[in-house]
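>>> Requesting a structural model of the entry that follows:
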Amino acid sequence: MVSVDDDHRRGRQSIDLDSPPPPSSSSRTGNEVRSELSPLAVPNRPQNNSLVMLILSCTVAAGVQFGWALQLSLLTPYIQTLGIGHAFSSFIWLCGPITGLVVQPCVGIWSDKCTSKYGRRRPFIFAGSIMISFAVILIGFSADIGYVLGDTREHCSTFKGTQLRAAVVFIIGFWLLDLANNTVQGPARALLADLSGPEQRNAANAVFATWMAVGNILGFSSGASGNWHRWFPYLTNRACCEACGNLKAAFLVAVMD
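Here you go, the predicted model:
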């Protein structure tokens, strides 16, 4: 005799055999799998932007390199006209690698965490651009500022001594310019990565490198020209002669770029 419990057990087995098997993870659709994942598990990939947008976003690279090229071609000869020796003037350039070592990583971290309504990179690029403009004015008008602060009253064409106050203003502006350039350069590269999609990275890097080359060409060409004081004669005065006029005009043009 078959007990009632055996009948119930056979009924459950038949029901289990007739029911469809549970869906496996391999048979589920991609939408079902993604719906079960946390939102943090699927990162947001940058959308593709037009080539015009990438070209315009890379123009900041040309401006930065234009300033770097002017620094290399004009600033070391000019600091020597203020009476600073060649050996000491080389130490001034230490600010560039030092600020690059410290400023770019810090600015990169801060910009990644930035929650401004203007974006993560634009506030730092804007702040760096303001600093560049201020530093360029300090450098270009260092001789004039030194003259006002009490440097020699002798005409710049005949005075051969050291203009200490002008040199101090120049060095402050020089270091501030290095700081500002490094503040702009890191977020500018990060902005390019934010705007370009995965399949646009190669083209975006090529455009960025092209703008850097354009900035270098224009900067070194501007620094090699010794006619700035003739094109802008009103920039020279008793404290600022030809070398100072060339520097002042070239950097003012760089600010307007």
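
>>> from here on, contacts and neighbour counts on C-alpha atoms
OK.

>>> residue boundaries of the helices in the stretch 101-250 of the chain?
Assigned by DSSP state H, counting those that start in this stretch, the stretch 101-250 of the chain shows helices spanning 122-140, 142-149, 164-195, 201-224, 228-231, 242-256.

>>> For residue 65, which of these is the nearest?
helix 201-224 (4.9 Å; Cα to Cα).

>>> Next, the buried residues of the closest one.
Residues 204-205, 207-208, 210-220, 222-223 are the ones in helix 201-224 that count as buried (16 or more other Cα atoms under 10 Å).

>>> show me what contacts residue 119?
Shown in contact with residue 119 (Cα atoms under 8 Å, 6 or more residues apart in numbering): no residues.

>>> Ignore what I typed, I meant residue 217.
By Cα under 8 Å, 6+ apart, the contact set of residue 217 is residue 66.

>>> Residue 6 versus that one, what's the distance?
From residue 217 across to residue 6, the span is 93 Å (Cα to Cα, to the nearest Å).

>>> Likewise for residue 138?
Using Cα to Cα, which is the criterion applied here, residue 138 is 98 Å from residue 6.

>>> Neighbour count for the two, which is higher?
More crowded of residue 138 and residue 6, by other Cα atoms under 10 Å: residue 138, with 23 against 10.

>>> Kindly provide the distance from residue 60 to residue 187.
Using Cα to Cα, we find residue 60 at a distance of 10 Å from residue 187.

>>> what packs against the helix or strand encompassing residue 98?
Element membership for residue 98 (DSSP states H and E) is helix 95-112. Packing partners of helix 95-112 (3 or more Cα pairs under 8 Å, 6 or more residues apart in numbering; DSSP states H and E): helix 164-195.

>>> Distance from the helix it packs on to the middle of the chain?
The chain centre lies 9 Å from the centre of helix 164-195; the measure is Cα atoms, centre = their mean, to the nearest Å.

>>> In it, which residues are buried?
164-167, 169-171, 173-189, 191-193, 195.

>>> before we move on, what about stretch 99-118?
In terms of neighbour count (16+ other Cα under 10 Å), stretch 99-118 has its buried residues at 99, 100, 103, 104, 107, 108, 111.

>>> compare with the first, here's sequence two:
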Amino acid sequence: MKKKPALSFWQIWNMSFGFLGIQFGFALQNANVSRIFETLGAKVDDIPILWIAAPVTGLIIQPIIGHMSDKTWNRFGRRRPYFMVGAILASLALLIMPNSPTLWIAAGLLWMMDASINVSMEPFRAFVGDMLPSEQRTTGFAMQSFFIGTGAVVASALPWIFTNWFNVSNEVVAGERIPQSVKLSFYLGGAVFLIAVLWTVFSTKEYPPEDLAEFEAEKKQSSNAVEHPIISSANLLPGFIRNGLIFLVTGILGSLLILQMGWEKELYVLSVGLGTFGLILLISAWYTRQGLVHNGLVEVITDLMNMPKTMKQLAVVQFFSWFALFAMWIYSTSAVTSHIYGTSDTASALYNEGANWVGILFATYNGFAALVAFLLPVLAKWTSRKMAHAIALVCGGIGLASFYIVKDPHMLVVSMLGVGFAWASILSMPYAILTGSLPAQKMGTYMGIFNFFIVIPQILAASILGFFTKVLFHGHAIYALILGGASLLIAAASVMFVDDVDQK
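Prediction:
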């Protein structure tokens, strides 16, 4: 048996560099897609349902890619083939997205773009678990946070940079639907995405399966953690059937209730999602009854039911953290332009000025995240990983809620510093805590399953925030940001109950 060797700073740099490109794609999407939707005619309360493509794609793609990458080993490696394929597809999607002629084509392209980004992104989380020993994991995920922040700073600000530095038009001209500044930003983003991911692919070598097996054996021998029992799919069969029927019936009854009451159509996403999960459990039960337990669906569902205790606890933290983030990404443009700039006219110069400023605000929180990323391991060493994450989430919650009382758009930069602190920690601390509780041979699968607790709150947000904004908030998007701030504070309280099994 042998211990996983520590890597040098530049080795960790190279293996994380691809996240620079991945975040170019996500930042352009997050800062500009609502703007593209509104420009193409979407109403403010319709935007969440249009965004549903992103979380649904992640829910489907990430566990599949994680499971596949766990079982992959060829001359290109274990995770790296997925980095490359996803980068090529995502770059193509970024080139096409700003040329969308209609709203629904733009929504379809968002689906394509998010699926491609997820193919690249999911294995990167497992990559850190594969390559780094426990004492370097926090640094490894912090390095990813640094590149995410750095990439997002530039990508979020690109339309503003093109407009103010290079005099590129920021308004819709005759015969066009999307401003030229936005188009050029997406073109540049596609190129950066591909180049950055290929840098990691060609500069980093992966450990072969036999080495990973030896590292895992040494980890088990030296660990004091109690290994939780694994329940087989056969023993889980009654639960598959019982829970499958409960979810399926709940989904059907929920859909009928929404139809009968005439509620908002986006609520169907929630009811249909529940019913679909119930159907998946019943299909898994059928496969298990037939003895067909060695297929991807049954294996992933069985692993879901066997989640380590730490992962279950972190699921609560992730749920409230990502609900808040999705509320911010969806509603920042509408909240800032209407609540602070005082306009909802998407064709006006004032609206586009406000939309560009949102890009700067997104660049601010990502830039600050990049700066504080390497302070998080220090704060975690002084306190603990849990306490460091809780402090960051509190700062983020206060920052996001403060949008309501700020009147000067320039002062929102201060609010975004708190959000940036939370963002840096959200991208690193949960994964650093989680990885120590996961078996190496299922690292990709569990990272994909862990994404459920990022995606489910986003689906919930897309399902209910439009309803809340229209019915409860009377069209005032600013209240969605206040709700997001409260959600981050709940996440901060929840993290203190997490069991960090190998805090160094």
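
>>> Now the TM-score, please.
Here the superposed chains carry a TM-score of 0.65, computed using TM-score structural alignment, normalised by the length of the first structure; 190 aligned residues with a Cα RMSD of 2.5 Å.

>>> and the gap between the closest residue to residue 53 of the second structure other than its chain neighbours and residue 57 of the second structure?
Of all residues beyond its chain neighbours, the one nearest residue 53 of the second structure is residue 111 (4.9 Å), with distances taken as Cα to Cα, 6 or more residues apart in numbering. Applying Cα to Cα, the value for residue 111 of the second structure to residue 57 of the second structure is 7 Å.

>>> what's the counterpart of the residue nearest to residue 53 of the second structure in the first structure?
When the first structure is aligned by TM-score structural alignment, residue 111 of the second structure is paired with residue 175.

>>> didn't that match look like it was pressed against residue 98?
No: counting by Cα atoms under 8 Å, residue 175 of the first structure does not reach residue 98; the two are 10.1 Å apart.

>>> Does residue 84 of the first structure fall in a helix, a strand, or a coil region?
Under DSSP: H, G, I helix; E, B strand; the rest coil, the three-state class of residue 84 of the first structure is coil.

>>> which parts of stretch 119-129 of the first structure are buried?
Quick answer for stretch 119-129 of the first structure (16+ other Cα under 10 Å): 120, 121, 122, 123, 124, 125, 128, 129.

>>> Return the residues in contact with the third one.
In this case it means residue 122 of the first structure. Residue 122 of the first structure touches residue 187, counting by Cα under 8 Å, 6+ apart.

>>> how near is the counterpart of it in the second structure to residue 412 of the second structure?
In the second structure, the residue paired with residue 122 of the first structure is residue 80, using TM-score structural alignment. According to Cα to Cα, residue 80 of the second structure stands 39 Å off from residue 412 of the second structure.

>>> Could you do residue 311 of the second structure as well?
Distance, residue 311 of the second structure to residue 412 of the second structure, by Cα to Cα: 34 Å.

>>> what does residue 145 of the second structure give?
Residue 145 of the second structure is 22 Å from residue 412 of the second structure, by Cα to Cα.

>>> again with residue 239 of the second structure
Distance of residue 239 of the second structure to residue 412 of the second structure, computed by Cα to Cα: 49 Å.

>>> before we move on, what about residue 233 of the second structure?
51 Å.

>>> Please identify which of those two sits among more neighbours.
For residue 233 of the second structure against residue 412, the residue with the higher neighbour count under other Cα under 10 Å is residue 233, and the figures read 25 against 21.

>>> in which helix or strand would I find the closest residue to that one other than its chain neighbours?
The shortest distance from residue 233 of the second structure to any non-neighbouring residue, by Cα to Cα, 6+ apart, is to residue 302 (5.7 Å). If you go by DSSP H and E, residue 302 of the second structure is part of helix 296-305.

>>> Would you indicate which residues of that helix are buried?
Going by neighbour count (16+ other Cα under 10 Å), the buried part of helix 296-305 of the second structure is 297, 298, 299, 300, 301, 302, 303, 304, 305.

>>> would you list these in CSV and tack on distance to residue 435 of the second structure?
Formatted as CSV, those follow (distance: Cα to Cα, whole Å):
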residue, distance to residue 435 of the second structure
297, 23
298, 23
299, 19
300, 18
301, 19
302, 19
303, 15
304, 16
305, 18
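
>>> ok, these vs residue 7 of the second structure, which is closest?
Nearest to residue 7 of the second structure among those, with distances taken as Cα to Cα, is residue 303, at 30.0 Å.

>>> so where does residue 49 of the first structure fall, helix or strand?
Counting by DSSP H and E, residue 49 of the first structure is found in no helix or strand.

>>> Let me know whether it touches residue 199 as I believe.
No: using Cα under 8 Å, residue 49 of the first structure is not in contact with residue 199; the gap is 10.7 Å.

>>> more neighbours, those two?
Legend: neighbour count by other Cα under 10 Å for residue 49 of the first structure and residue 199, higher for residue 49 (12 against 9).

>>> where's that one relative to residue 61 of the first structure, distance?
Applying Cα to Cα to residue 49 of the first structure and residue 61 of the first structure gives a distance of 18 Å.

>>> Which position in the first structure pairs with residue 32 of the second structure?
Per TM-score structural alignment, residue 32 of the second structure is aligned with residue 74.

>>> Actually, residue 287 of the second structure.
If you follow residue 287 of the second structure across to the first structure using TM-score structural alignment, you land on a gap.

>>> Nearest the middle, which residue of the first structure would you pick?
residue 185 (1.7 Å; Cα atoms, centre = their mean).

>>> Give the aligned equivalent of that residue in the second structure.
Looks like residue 185 of the first structure aligns to residue 121 there (TM-score structural alignment).

>>> Was I right to think its match contacts residue 85?
No: applying Cα under 8 Å, one finds residue 121 of the second structure not in contact with residue 85, separated by 11.0 Å.

>>> for the residue lying closest to residue 27 of the second structure once chain neighbours are set aside, what are its contacts?
Excluding the flanking residues, the one nearest residue 27 of the second structure by Cα to Cα, 6+ apart is residue 152, at 5.1 Å. Residues counted as contacts of residue 152 of the second structure (Cα under 8 Å, 6+ apart) are 20, 23, 24, 26, 27, 28, 362, 363, 366, 367.

>>> mind redoing it with 10 Å?
Residue 152 of the second structure makes contact with 20-28, 30-31, 146, 158, 359, 362-367, 369-370, according to Cα atoms under 10 Å, 6 or more residues apart in numbering.

>>> List buried residues within the residues you listed.
Buried among these (16+ other Cα under 10 Å): 20-28, 30-31, 146, 158, 359, 362-367, 369-370.

>>> In helices, which of those fall?
20-28, 30-31, 146, 158, 359, 362-367, 369-370 (DSSP state H).

>>> circling back: quick check, the match of residue 185 of the first structure in contact with residue 23.
Yes: using Cα atoms under 10 Å, residue 121 of the second structure is in contact with residue 23, at 9.3 Å.
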